[in-house]
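>>> Below: sequence and its predicted model.
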Amino acid sequence: MEYETVQGTAVPKIGLGTWQTDGQETYGAVRTALAAGYRHIDTAQAYDNERYVGNAIHDADVDREDVFLTTKVRPDRFRPGRLKRSVANSIRRLDTSYVDLLLLHWPNPLADLRETMEAMADLVERGDVRHVGVSNFSKKRLMKAQRVSPEPIFTNQVKLHPFKPQRDLLRYCQDSNVLLTAYSPLGTGGVLDDDLLRSIGTRYDKTPAQVALRWATQHRNVVAIPKSTSEDHIEQNIDIFDFKLDRDELDRIARPDPVRNGLAFAKGSIGI
């Protein structure tokens, strides 16, 4: 496993996303991932699977302190009182005493962002949360969150894959010591039949998915959280640290493509 260190904290470069998984499917995927060496798990209140994530971590032969655990607050729970109550419920469902990272899941223009970030900072001071961040924020919104937050913004979790390389936002995160957490790094499956990724993968005896994940994780300040419930895919997704793409390959893989990104978005809806 490789790690990305920002603001003095090391985060595993590959984590397990749990969007659109529920019940025993979630439990099984997290148990499989932890057994395969994952130490970074991502969930959210909106996924309605925090209880199963927590049960899987509790039952695994892994110390809680060794797992970097993220959850996200629903946008309709951004008012300070409701936010704090919702996080207390998340911590209870996750069967833990703290979460490593708490994110605002989507922007909410109707909420007072300063009040929301102050409430999250209170949770850090109380020990319920170690780091705070945002998800699906544009560069402009991220900058505002940084201005009004008493705590450093640790990450912006956004969609990033070869057809949506997020160059401007990534450059800003790198310059600002902010982690960029890549969700849907496989383009909601869109990279799997890509001829260029297949061709490059042949050189390294890797699948197109593994090449796409290596492309993402070779960028500074980037970690990726591919979602899978397949044991084979979970194991393949973490088996990417025994090769490195060269500069020419990294450049060729990044191909902004609104059509292919749009198709991936249509497949994935907006629940990430």
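Looks like it arrived, so ask away. Just so we're clear, the structure is a prediction, and the values are computed from it rather than from any experiment.
>>> For the rest of this, base every contact and every neighbour count on C-alpha atoms.
Noted.
>>> State the helix or strand in which R31 lies.
Using DSSP states H and E, R31 sits in helix 23-36.
>>> Put this next to the first one:
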Amino acid sequence: MEPLYTKGIALPRLGLGTFRLQGDGCRAAVEGAIGLGYRHIDTAEMYGNEAEVGDAIQASGIKRADLHVTTKVWHENLAPDAIRKAFDASLAKLKLDHVDLYLVHWPSKTMQLGAVMETLMKLKDEGRTRAIGVANFTVSLLRQAVEEIGAPIACNQVEYHVLLEQTKVLAYLRSKGIPLVAYCPLAQGKITDNEVLQKIGAKHGASAAQVALKWLLDQDNVAAIPKASRAESQQANLDALNVTLDDADRAAIAALPTNQRLVNPAAFAPDWD
């Protein structure tokens, strides 16, 4: 599957999410995924696993140019000096001289978005990150970043799966040619027992999860980063690329309820619009 080209980088459509992967298990999972062919690894300072991700990248022996690495700055660090400090710490833990994509992990109600974006753009100008972007941004926040500030946003990473529609965000991103990167693309496992998805999967010799993942990856300008610690799950997600959904399948998926937001931290989530 062709990568998504955005702001000077090639973003592999299927990546490995690492949230909640820790210690030796994280290192083994990332190294194993690279061995299977994954070329897009997603982490964040808040995950507390950048050092293990970095160890796995080194152990894999893969050329740096062949791997896309994303990390993120936590919402409590969105002042210019704090961003720089967080970025330096992330890079040191990852044992890299640059990342491919550096994201604002969550917006903050007290952030000065102009100063935040200016700091990220400077990191990009310095060659320490190849591109910058955001996560969990609403359309109004995206509009502010893209249209008012003029920041070269390479993606917006949001929760997106068959049980949560993102119509407004997708429409805005597509109008600007900005990819959506779907986290929790398998709805934290909630789709595994979904009868509609199981039925579609049975038709294609696939699992419900593979159907849900391919439904996302069939969409224009959408990438996905399912977390998977076991080699079997990582391979199953890669094999989802081989599933071919038809119009009847898509119609059945479109009829599912789509209001199940699973990641909505009350203390700092934005007002979803």
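Everything's here; your move. Just so we're clear, the structure is a prediction, and the values are computed from it rather than from any experiment.
>>> Touching the helix holding R31 of the first structure from outside, list them.
The contact list for helix 23-36 of the first structure (Cα atoms under 8 Å, 6 or more residues apart in numbering) reads 16, 18, 41, 49, 52-53, 55-57, 59-62, 228-231, 234-235, 238.
>>> I'd like to know which elements the helix or strand following it is packed against.
Next helix or strand after helix 23-36 of the first structure toward the C-terminus (DSSP H and E): strand 40-42. Here strand 40-42 of the first structure touches strand 16-17, strand 68-73, going by 3 or more Cα pairs under 8 Å, 6 or more residues apart in numbering; DSSP states H and E.
>>> With the second structure overlaid, how far apart is strand 40-42 of the first structure on average?
Compared with the second structure after fitting, strand 40-42 of the first structure deviates on average by 0.3 Å (mean Cα distance after the TM-score superposition for the first structure).
>>> Name the next helix or strand downstream of that strand, please.
Downstream of strand 40-42 of the first structure, the first helix or strand assigned by DSSP H and E is helix 50-59.
>>> by contact count, what packs against that following helix?
helix 23-36, helix 80-93.
>>> so which of those gets nearest L180 of the first structure?
Each of these has some distance to L180 of the first structure by Cα to Cα; the shortest is helix 23-36, at 21.4 Å.
>>> What about I34 of the second structure, how many residues nearby?
Neighbour count for I34 of the second structure, taken as other Cα atoms under 10 Å: 20.
>>> Return the most buried member of the helices and strands packed on helix 50-59 of the first structure.
Comparing those by mean neighbour count (mean count of other Cα atoms under 10 Å), helix 23-36 comes out on top with a mean of 20.
>>> how many degrees apart are it and helix 50-59 in direction?
Orientation check (axes from the mean of the first three to the mean of the last three Cα atoms, to 10 degrees): helix 23-36 of the first structure against helix 50-59 gives 40 degrees.
>>> picking up where we left off before, looking at the helices and strands packed on helix 50-59 of the first structure, which is nearest to D66 of the first structure?
The minimum distance between D66 of the first structure and these falls on helix 23-36, with 10.4 Å, by Cα to Cα.
>>> so that closest one matches what in the second structure?
Across the second structure, the stretch matching helix 23-36 of the first structure (TM-score structural alignment) is residues 23-36.
>>> gap between the matching stretch and the chain center?
Distance of stretch 23-36 of the second structure from the chain centroid (Cα atoms, centre = their mean, to the nearest Å) equals 18 Å.
>>> mean distance, that stretch to its aligned residues in the first structure?
Mean for stretch 23-36 of the second structure is 0.8 Å (mean Cα distance after the TM-score superposition for the first structure).
>>> Check the first structure for me, the residue farthest from its geometric middle.
In the first structure, R203 marks the outermost C-alpha relative to the chain mean, sitting 28.3 Å out by Cα atoms, centre = their mean.
>>> Check which residues of the strand or helix carrying it are buried.
R203 of the first structure is part of helix 195-204 when elements are defined by DSSP H and E. Neighbour-count burial for helix 195-204 of the first structure flags L197, R198, I200, G201 (criterion: 16 or more other Cα atoms under 10 Å).
>>> Sweet, I'm off.
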